[in-house]
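A.B. asks: Here is my input; please provide its structure:
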Amino acid sequence: MQVQRLGWQALPDGSRAIFLLDLGSGSDWQQALAQLRRRNPASQLIALGLDSEFALMRDALRHGCDHCFPRQMSHPAIVAHILELQDSQQEDAYRVLIVDDSVTAHALIRRALAEQGVETRALTDPAQVLDALRDFQPDLLLLDMYMPGCNGVEVARIIRQHPEYLSTPIVYLSGETDLALQVEALRLGGDHFLTKPFNPVFLNAIVKSKIERYRALRRSMLHDSLTGLLNHTSSKSQLDMALEQCRQQQKPLCVAMLDIDHFKQVNDRYGHPVGDQIIRSLAWLLKKRVRHSDILGRYGGEEFLLALPGASLSQGFAVLELLRQDFAAIHHPYGDGYFQLSFSCGMAAFPAISSREDLIQAADDALYRAKRGGRNRVECA
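C.D. replies: Below is the predicted model of the structure:
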């Protein structure tokens, strides 16, 4: 078995890494894989180039692999999956909103979840749940069934009236043991039912598994499948929230629209798979160079949106000008040689322009001035 190690941001003891494995054709790889798993319990083990055989994948997963990439998976798809895996390991802590009228219950639940690094917020008044959802953006809700003036089922039904919370997991945590009532509660908006007193280990297992699936679903809904960046709709939604926050905090915000120069010629000359890889290349460059708080999305085709909260127009220009120079210096391999590309960029800023629509339009107008001015340049509104 051949092993290649890729690192991500490791824990202080260096125990987390990605291992790429070629299991080979022999019969001794199972023992070697199991030993590697035992030595690196917190790492991700990925088997490359497997035949799509049930028994082979079963044995690879059984002996310690986390992921199996079939032989027919393309190299760009493998790279994209590994980058997505790295990003998922650097996600924010899980967030849970607790709605229960008992302060004692709050303390027990929060203590149990805190042991696994889960962030929590607790409410005793269910009427505050919608405000808390908007402010805290939880990954999961823990609801008591019976509270003064409102029960958990009513809270769940109110939450489900809002489309943005339709997929947010709701777990009832209650002393209710009547099976018929539990089933009815699940039918009316819940996803799981746990009875009090709860087992802390089981509670954490349920919470973490539900959140992992929820975040995976949200990634597929909100992100572009080719690049992993925000898609068109979620880019605008995130920009709306960032604008409101900057307005409240009286901070600037810079918006940039980027477009790859002469992209149609790339598709015509080298083919659409190469064109897709160029789009990925720019997406990966941008993703690795912007801050976690910045908004980065594929706006459409070869066009990208980048928003920099807290940055003035001049500060944003400095960032985008450096990115423009670095992208233009990349050698994109093709056959025995390589080719180079560039992007053009238009920029606008809040508070000089106050609405999301006007910001994007002004940045887009500046982008077209950059195109008309010779391309491979950054223009400001």
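A.B. asks: switch to C-alpha atoms for all contacts and neighbour counts from now on
C.D. replies: Fine.
A.B. asks: what helices or strands is whatever helix or strand L36 lives in leaning on?
C.D. replies: Using DSSP states H and E, L36 sits within helix 29-39. With contacts taken as 3 or more CA pairs under 8 Å, 6 or more residues apart in numbering; DSSP states H and E, helix 29-39 sits against no other helix or strand.
A.B. asks: got the buried residues for that helix?
C.D. replies: W29, Q30, L33, A34, L36, R37 (16 or more other CA atoms under 10 Å).
A.B. asks: SS state for the closest residue to T120 other than its chain neighbours?
C.D. replies: In this structure, T120 finds its nearest non-sequential neighbour in V96, 4.8 Å apart by CA to CA, 6 or more residues apart in numbering. What DSSP: H, G, I helix; E, B strand; the rest coil gives for V96 is strand.
A.B. asks: And for P333?
C.D. replies: With three-state DSSP as the basis, P333 sits in strand.
A.B. asks: Could you pull up the contacting residues of it?
C.D. replies: If you count contacts by CA atoms under 8 Å, 6 or more residues apart in numbering, P333 has them with F339.
A.B. asks: And it, how far from Q277?
C.D. replies: Distance, P333 to Q277, by CA to CA, to the nearest Å: 10 Å.
A.B. asks: Could you also give me the structure for this next sequence, so I can compare it with the first?
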Amino acid sequence: MKDRRRFLAPRDLWDAGTIEAWLEEKAAQGWILEKWGISARFERIDPCRCRVRLDPKDRRNRQQQAEAETLYRDMGWRWNGTLWFYDVYYCFDPTASDLYTDPETQAWAWGKLLKRALWRSGLSGLLLLLWAALQFDGLWSGHAVQLFLMGMWAIWLFVILYVVREVWEAVRTVWGIRRLKRRLAAGVPMERGDPARAVRRQRIRQIADWTAIALLAGWILVIACGREEMPLSDAPSPLPCVALEALDPEAAGPELDIARYETFDGLLIQSRRVTQFRWQPSASVQAELDRVALVSFAEALYRERVGAFLDAWPNAEVRELTDGRFDQAVVIGAGKNQLFAARLGRMVLTERAETDTDLMDHLDGFAAVLVEFQ
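C.D. replies: Next comes the predicted model:
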């Protein structure tokens, strides 16, 4: 028979009375608290009736704490570790006096606990908001729409739900301690809830937490598995772009430093990307063809791609196209750096090229790509 065992414990740590009742039930079943961590670990004892009290920590200095522990021990109370910011005391003598003579005296201890809870909640809230802000830094990267479509929406949703839950738990903790302090100050003894109900509530939370974590991990795996990269020579034909060989055959002649083909298949977007690059003499093509779930997403993605290029080249020449083969289209040029962007329904084609060739001369090729991949 095992001498140690872990139990799922109530986690509303502001509800001290219910936790005390739960620990007393465990003692009656033959288990006494050994350590409180992710789960509560108990060691076996002879089943017995006892009283358990949670005493708020850090309301005394070191000398006062030592004197209090000596007094409690003389009164018949056994210190049995810490739980959150409580000391846990057991008493197996039914005739021993309680730790506090009356609720009013006990209220003083919970007043100190309330101040500590407020301080901790404020600090943890600031750290939580800082962490959340770091998760949303992509919103200011100039590629928020693309990140959203490629799966970050699920991660952002998880962050929002997690932050809301943690803030709610912090508010409940502070409110619960304040309510308990007021109750004690009014001379009303600490109430005790149903331990079994508290454990069921914690089990539901735990299931929800692990389900959310599993879904998030699965989604990250789906995103990772949706990506594929290969040499451009191994890419399926036709290519989702007007390649450098067609734009500028002379520039494409020498061997390229980079010739890569990438794909991404997600829930909201299917993306194909071609990269051709050479240092000397300099020439490059970066093309992306995306099919998204909704026309509104395509419009947002088109605007984002055009805006990102204009942010990099604010003085570039912008030539809007009125061509029946495209719903929206533009050619932007800043010397050798040029961008062609077009939308046709839910399809968005963007091709950024560094070449002396004017991209306006290749509209037929761009239109053919959009028709081919419809």
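A.B. asks: Mind checking the TM-score on these two?
C.D. replies: The TM-score (TM-score structural alignment, normalised by the length of the second structure) is 0.23; 146 aligned residues with a CA RMSD of 7.1 Å.
A.B. asks: follow-up on the earlier one: so the residue nearest to T120 of the first structure sits against R121, correct?
C.D. replies: Yes: counting by CA atoms under 8 Å, R121 is a contact partner of V96 of the first structure at 6.6 Å.
A.B. asks: Tell me which of those two has more neighbours.
C.D. replies: Higher neighbour count among V96 of the first structure and R121: V96, with 24 against 15, using other CA atoms under 10 Å.
A.B. asks: all helices for the first structure, in order.
C.D. replies: Assigned by DSSP state H, the helices in the first structure fall at 29-39, 54-62, 75-89, 103-114, 129-136, 152-159, 179-187, 200-222, 232-249, 263-270, 272-289, 313-328, 356-372.
A.B. asks: Contacts for the second one, please.
C.D. replies: Right, helix 54-62 of the first structure. Against helix 54-62 of the first structure from outside (CA under 8 Å, 6+ apart): Q30, A47, L50, H67, C68.
A.B. asks: Mind doing that once more with 7 Å?
C.D. replies: Under the criterion CA atoms under 7 Å, 6 or more residues apart in numbering, residues C68 lie in contact with helix 54-62 of the first structure.
A.B. asks: quick one, that helix and helix 29-39 angle?
C.D. replies: For helix 54-62 of the first structure against helix 29-39, the angle by axes from the mean of the first three to the mean of the last three CA atoms, to 10 degrees is 20 degrees.
A.B. asks: May I see the buried residues of helix 54-62 of the first structure?
C.D. replies: Buried-residue list, helix 54-62 of the first structure, by 16+ other CA under 10 Å: M57, A60, L61.
A.B. asks: Likewise for the third one?
C.D. replies: Of the residues in helix 75-89 of the first structure, those scored as buried under the neighbour-count criterion (16+ other CA under 10 Å) are P76, A80, I82, Q86.
A.B. asks: Same question for the last one.
C.D. replies: By 16+ other CA under 10 Å, the buried positions in helix 356-372 of the first structure come out as 356, 359-371.
A.B. asks: which helices and strands does it pack with?
C.D. replies: Judged by 3 or more CA pairs under 7 Å, 6 or more residues apart in numbering; DSSP states H and E, helix 356-372 of the first structure is in contact with strand 253-260, strand 343-350, strand 378-380.
A.B. asks: Tell me how many other residues surround W210 of the second structure.
C.D. replies: Neighbours of W210 of the second structure (other CA under 10 Å): 11.
A.B. asks: pretty sure it belongs to a helix, no?
C.D. replies: Yes: under three-state DSSP, W210 of the second structure sits within a helix.
A.B. asks: Distance of it relative to L184 of the second structure?
C.D. replies: In this view, W210 of the second structure and L184 of the second structure are 37 Å apart by CA to CA.
A.B. asks: ranking the helices and strands packed on helix 356-372 of the first structure by burial, who's on top?
C.D. replies: strand 343-350 (a mean of 28; mean count of other CA atoms under 10 Å).
A.B. asks: Do I have it right that V145 of the second structure meets R303?
C.D. replies: No: V145 of the second structure lies out of contact with R303 (CA atoms under 7 Å); the separation is 9.5 Å.
A.B. asks: quick one, which of these two is more surrounded?
C.D. replies: V145 (20 against 16).
A.B. asks: so who does the residue nearest to Y89 of the second structure when sequence neighbours are not counted touch?
C.D. replies: Using CA to CA, 6+ apart and skipping residues adjacent in sequence, the residue nearest Y89 of the second structure is W79, 4.5 Å away. Counting by CA under 7 Å, 6+ apart, W79 of the second structure makes contact with V88, Y89, Y90.
A.B. asks: If we only consider these, which is nearest to E228 of the second structure?
C.D. replies: Closest approach to E228 of the second structure among the contacts of W79 of the second structure (CA to CA): V88, at 55.4 Å.
A.B. asks: I'd guess the closest one is in a strand, am I close?
C.D. replies: Yes: counting by three-state DSSP, V88 of the second structure is part of a strand.
A.B. asks: how close does it get to R182 of the second structure?
C.D. replies: 22 Å.
A.B. asks: Check V174 of the second structure too.
C.D. replies: 12 Å.
A.B. asks: Kindly report the same for K26 of the second structure.
C.D. replies: 29 Å.
A.B. asks: ok, now N337 of the second structure?
C.D. replies: In terms of CA to CA, N337 of the second structure sits 70 Å off from R182 of the second structure.
A.B. asks: neighbour-wise, which of the two wins?
C.D. replies: N337 (19 against 16).
A.B. asks: The more buried one is in contact with A353, isn't it?
C.D. replies: Yes: counting by CA under 7 Å, N337 of the second structure does reach A353; the two are 6.0 Å apart.
A.B. asks: For the nearest residue to I258 of the second structure once chain neighbours are set aside, grab the count of nearby residues.
C.D. replies: Leaving aside its chain neighbours, I258 of the second structure sits nearest to F277 (5.0 Å; criterion: CA to CA, 6+ apart). Residues lying near F277 of the second structure (other CA under 10 Å) number 20.
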